[in-house]
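K.L.:
What follows is a predicted protein model with its sequence.
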Amino acid sequence: MAGGSSGGSTAGVALGVGYASVGTDAAGSIRIPASCCGLVGFKPTHGLVPLRGLIPTGCEHIDHLGPLTRSVADARAMLQVMAAPDPDDPHSSARPASSVPPRDDLAGLRVGVPESWFWDDLEPQVEAAARAVLDLMAGNGATPTPVPMDIGHLAPLLLLPLFVEAYVFHQPTLDACPELYSPDLRHQLMAGQYVLAQDYIRALRARRLVIEALRRAIDAVDILAMPTLPIVPPRIADVQTPDVLELIHNTSVINQSGHPAVSLPMGLAAEGVPMGFQLVGQVHDDYGLLAVAEAVERLIGFDMSLLATRTGTATRN
């Protein structure tokens, strides 16, 4: 699969149809397809790229727009065009991301490794590839450091307010034209009307605790690092509804806090499909995160031509 949501935008860039495209990310739909297609997917700090014109997922605090590209340099170029305050967008931030020069190496970089949650239950070849990237970073001057991330009992609650608010937004269309929605999505949205108010409030409190845990973790270091997906991309025919929760496991939490995050290709699995490595940066340090990502990109040295070999297509650089 190309990644589901934003998968078409991503596949087009991977096939060389264009140099870049735009993805929408409410639970990982920039970084997940980037990981599945061997691209760079960048989710900026929430509010840095205006959301005016975007149909909200439901909880608008989790919606992001960002670039999908074949290199970190192209993602930076896209961000320079896309990031601008918008007085007509209530989510737009007037605070610009600070300009940061490129990095020659990773000397002095403190890399937080949240072993709990983000590194739990990984497919073996995904974990092996991600650990290899950490080793490359350490060899280039970075200092990987375990950081606590005790959110396992809270994170499953984060989708509840999403579907409640999404139902409120979609109710008129659901009532008038239910056939426009796939059966799975229609049933998930309609279930939102039956959530009790006290459960909705508890879920919002869980969200606040998750955001605080993420902030504490990243405030102790410079960036966080983990695999983008805990699994290798599955075949479309094999995807079931529960698999979606597995796909968003390492990405959706970052949408809650609004931190910038980028997925880089870290190699091919035995099945010949790409795997992604995710870096999470400080809020409004988007260009600092991209500078680190570009240095990691050089260390990994992922060869885009490998994708062309697998698909039998020519990929323009």
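P.N.:
Cool, the structure landed.
K.L.:
For the rest of this, base every contact and every neighbour count on C-alpha atoms.
P.N.:
Noted.
K.L.:
Just the buried positions in whichever strand or helix holds residue 125, please.
P.N.:
Using DSSP states H and E, residue 125 sits in helix 124-139. Under the neighbour-count criterion of 16 or more other CA atoms under 10 Å, helix 124-139 has 125-127, 129-130, 133-134, 136-138 buried.
K.L.:
now the residue nearest to residue 14 when sequence neighbours are not counted: how far from residue 275?
P.N.:
Excluding the flanking residues, the one nearest residue 14 by CA to CA, 6 or more residues apart in numbering is residue 37, at 6.3 Å. Between residue 37 and residue 275 the computed distance is 8 Å (CA to CA, to the nearest Å).
K.L.:
take the one below as the second:
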Amino acid sequence: MNDYEQHDGLGLAALVRQGHVSPSELLDAALARIERHNPALNAVVTPLHDAARAEIARGLPPGPFHGVPFLVKELVASVAGAATTASSRLYAHQMPAADSEIVARMRRAGLVIAGKTNSPEFGLSPATESLLYGVTRNPWDLSLTPGGSSGGAAAAVASGMVPAAHATDGGGSIRIPASCCGLFGLKPTRARVTAGPEGGEGLSGLAHQHVVSRSVRDSAALLDALAGPMPGDPYSAAPPERPWLDEVGRTPGRLRIAFAKAAPTGVPVDAACVAAVEDAARLCEQLGHHVEEASPDFDAPALERGFEMVFAANTMANIARATGGAMPDRELVEPLTYALAESARGLSAADYILNLQGLHRQARRIAGFFGRYDIWLTPTLAQTPRPLGWFDIRTSDSQAWLAKVVAYLPFTYPFNVTGQPAASVPLHWTDDGLPIGCQFAARYGEEGLLLRLCAQLEAARPWFHRRPPVTTHPPRQTGGRP
């Protein structure tokens, strides 16, 4: 199918409904692109080709994405009969017998699961490198990371393997790779998508699931398909007024948009990232919105410390599920993971609860800012895409590593703490051709408003036609080892 990459997921599904192409032909097109690009990118680490063909042969449900190839991230979500390792040797032999609820919803939407994508161990890193599965590379420049932790998903979508792919976000892991790979990445409101039946919440409520995509409408339609609680979930987000797909194309009205060029913690912001947000602010003003420079007033260092504690404690919990609470043999987890877990062993129950309460106080201060503004616009990241190995998973200095991480993503993790929806929108490219995302955040539960604005930006500054160099001249190169 020669024009496979000229359509988003909804466009491919329309071709199937109209009888112009079959699900098997779409799968063949996806698998051909995986075969062509994966040796260079190492985006797909678990092929499920035979299972995908068998699924089509059994008959697909008539969902909105009927027959569209799709990939699931190798983290959190279980696919029956496929290894679910969290990219860790500690879980290398874990083989679930049943789908997670989100995967069952993917299938009901008509998606055809063709494989699983790379992630760093336990999703810890903003780069996608693991000792189990190796390094994933950025299709815009193979010497750079595609971001993390959903870097395998983003590299697969940006290179045209699939039009959208499953992603998760505990500190920016949807928005970071969306920015690095020139994609749209929406982190939904907290508890918008269930973590069941395996879990109630991830990272003490910081973690979310959704997708990275090449179009806003695919993201909206997939949220319609994937959102909603399961019985027994500890809490859930209020349902939308109307389907999210219906928001695409509706006018957002004249919004009050604040923008920031400086990071809340005062870390340096690259000139290219500043230029991207300045350009986005001008575009919003040209579209009729009220735009001014402003930022919420909160204790950014306290938020940073609290975020780091949650990550360290949950790293120990990820290990404890396999070991019963003991530290594992060192060869079973990466040095960084081991160091983060060790740093959490001295925490008391009171330490952890007081830390969560402190995060909630800062979240209220950030949320108060959205009483004055509808949207906060920032760079998605404080730096351009980093070289491979920049976030060294072999280090045992977890504090220095964490300092490097939070300097990279000072704009993303606050919205994991508040639970508000936030999206990275690919509105800017550097002079040497690297994508730079701009983050737009809205009030809790207002994905509809955010999608209306993002669709307006997409129409004003289209990005769908942009293709990375690897798709035109794919080198035969292995993903490699970190």
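P.N.:
In hand now; what should we look at? Here the structure is a predicted model, which is why all the values come from computation and not from measurement.
K.L.:
what ranges do the strands span in the first structure?
P.N.:
For the first structure, the strands defined by DSSP state E occupy 20-25, 40-43, 64-69, 110-113, 143-146, 223-227, 261-268, 274-280.
K.L.:
which residue numbers in the second structure go with the first one?
P.N.:
So that's strand 20-25 of the first structure. Strand 20-25 of the first structure corresponds to residues 164-169 in the second structure, going by TM-score structural alignment.
K.L.:
hang on, the earlier thing: from what I can see the residue nearest to residue 14 of the first structure touches residue 11, true?
P.N.:
Yes - with contact defined as CA atoms under 8 Å, residue 37 of the first structure and residue 11 form a contacting pair (6.4 Å).
K.L.:
how near is the aligned partner of residue 208 of the second structure in the first structure to residue 28 of the first structure?
P.N.:
Applying TM-score structural alignment, one finds that residue 208 of the second structure aligns to residue 64 in the first structure. Residue 64 of the first structure sits 9 Å away from residue 28 of the first structure, taking CA to CA as the criterion.
K.L.:
one step back: most packed of the strands of the first structure?
P.N.:
Counting by mean count of other CA atoms under 10 Å, strand 40-43 has the highest mean neighbour count of those, with a mean of 33.
K.L.:
helices and strands around that strand, which ones?
P.N.:
Here strand 40-43 of the first structure touches helix 31-37, strand 64-69, helix 72-82, strand 261-268, going by 3 or more CA pairs under 8 Å, 6 or more residues apart in numbering; DSSP states H and E.
K.L.:
mind checking what residue 302 of the second structure lines up with in the first structure?
P.N.:
Match for residue 302 of the second structure (TM-score structural alignment): residue 154.
K.L.:
The closest residue to its match other than its chain neighbours: neighbour count?
P.N.:
Nearest non-adjacent residue to residue 154 of the first structure, counting by CA to CA, 6+ apart: residue 206, 5.6 Å away. Using other CA atoms under 10 Å, residue 206 of the first structure has 19 neighbouring residues.
K.L.:
Residue 158 is in contact with residue 206 of the first structure, correct?
P.N.:
Yes - if you go by CA under 8 Å, residue 206 of the first structure and residue 158 touch, sitting 7.2 Å apart.
K.L.:
Tabulate the strands of the first structure (a markdown table), appending distance to residue 247 of the first structure.
P.N.:
A markdown table is the format used below for these (distance: least, CA to CA, whole Å):
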| stretch | distance to residue 247 of the first structure |
| --- | --- |
| strand 20-25 | 13 |
| strand 40-43 | 15 |
| strand 64-69 | 18 |
| strand 110-113 | 20 |
| strand 143-146 | 23 |
| strand 223-227 | 11 |
| strand 261-268 | 14 |
| strand 274-280 | 12 |
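K.L.:
So which of these is nearest residue 185 of the first structure?
P.N.:
Residue 185 of the first structure lies closest to strand 20-25 among the strands of the first structure, at 17.1 Å (CA to CA).
K.L.:
tell me which strands and helices that closest one is in contact with?
P.N.:
Strand 20-25 of the first structure packs on helix 7-14, strand 64-69, helix 72-82, going by 3+ CA pairs under 8 Å, 6+ apart.
K.L.:
and the angle from the shortest one to helix 72-82?
P.N.:
If you take axes from the mean of the first three to the mean of the last three CA atoms, to 10 degrees, strand 64-69 of the first structure sits at 140 degrees to helix 72-82.
K.L.:
name the helices or strands packed onto strand 64-69 of the first structure?
P.N.:
helix 7-14, strand 20-25, strand 40-43, helix 72-82.
K.L.:
With the first one instead?
P.N.:
Where contact means 3+ CA pairs under 8 Å, 6+ apart, helix 7-14 of the first structure is packed against strand 20-25, helix 31-37, strand 64-69.
K.L.:
how big is the offset of the match of strand 20-25 of the first structure relative to the first structure?
P.N.:
On superposition with the first structure, the mean distance recorded for stretch 164-169 of the second structure (mean CA distance after the TM-score superposition for the first structure) is 0.8 Å.
K.L.:
residues making contact with that stretch?
P.N.:
Surrounding stretch 164-169 of the second structure, the residues in contact under the criterion CA atoms under 8 Å, 6 or more residues apart in numbering are 8-9, 70-73, 75, 149-150, 153-154, 156-157, 173-175, 187, 206-214, 218-219, 416.
K.L.:
does the match of residue 208 of the second structure really touch residue 44, like I thought?
P.N.:
Yes - with contact defined as CA under 8 Å, residue 64 of the first structure counts as touching residue 44 (7.1 Å).
K.L.:
What lines up with residue 229 of the first structure in the second structure?
P.N.:
By TM-score structural alignment, residue 229 of the first structure lines up with residue 381.
K.L.:
wait, what's in contact with residue 127 of the first structure?
P.N.:
Residue 127 of the first structure makes contact with 119, 227, 230, according to CA under 8 Å, 6+ apart.
K.L.:
Please look at the second one and residue 274 and confirm they touch.
P.N.:
No - between residue 227 of the first structure and residue 274 there is no contact under CA under 8 Å: 11.8 Å.
K.L.:
what residues are shared contacts of these two?
P.N.:
When CA under 8 Å, 6+ apart defines a contact, no residue borders residue 227 of the first structure and residue 274 alike.
K.L.:
Residue 190 of the second structure matches what in the first structure?
P.N.:
Residue 190 of the second structure maps onto residue 46 of the first structure when the alignment is built from TM-score structural alignment.
K.L.:
Residue 157 of the first structure: neighbouring residues, count only.
P.N.:
Neighbour count of residue 157 of the first structure, defined by other CA under 10 Å: 18.
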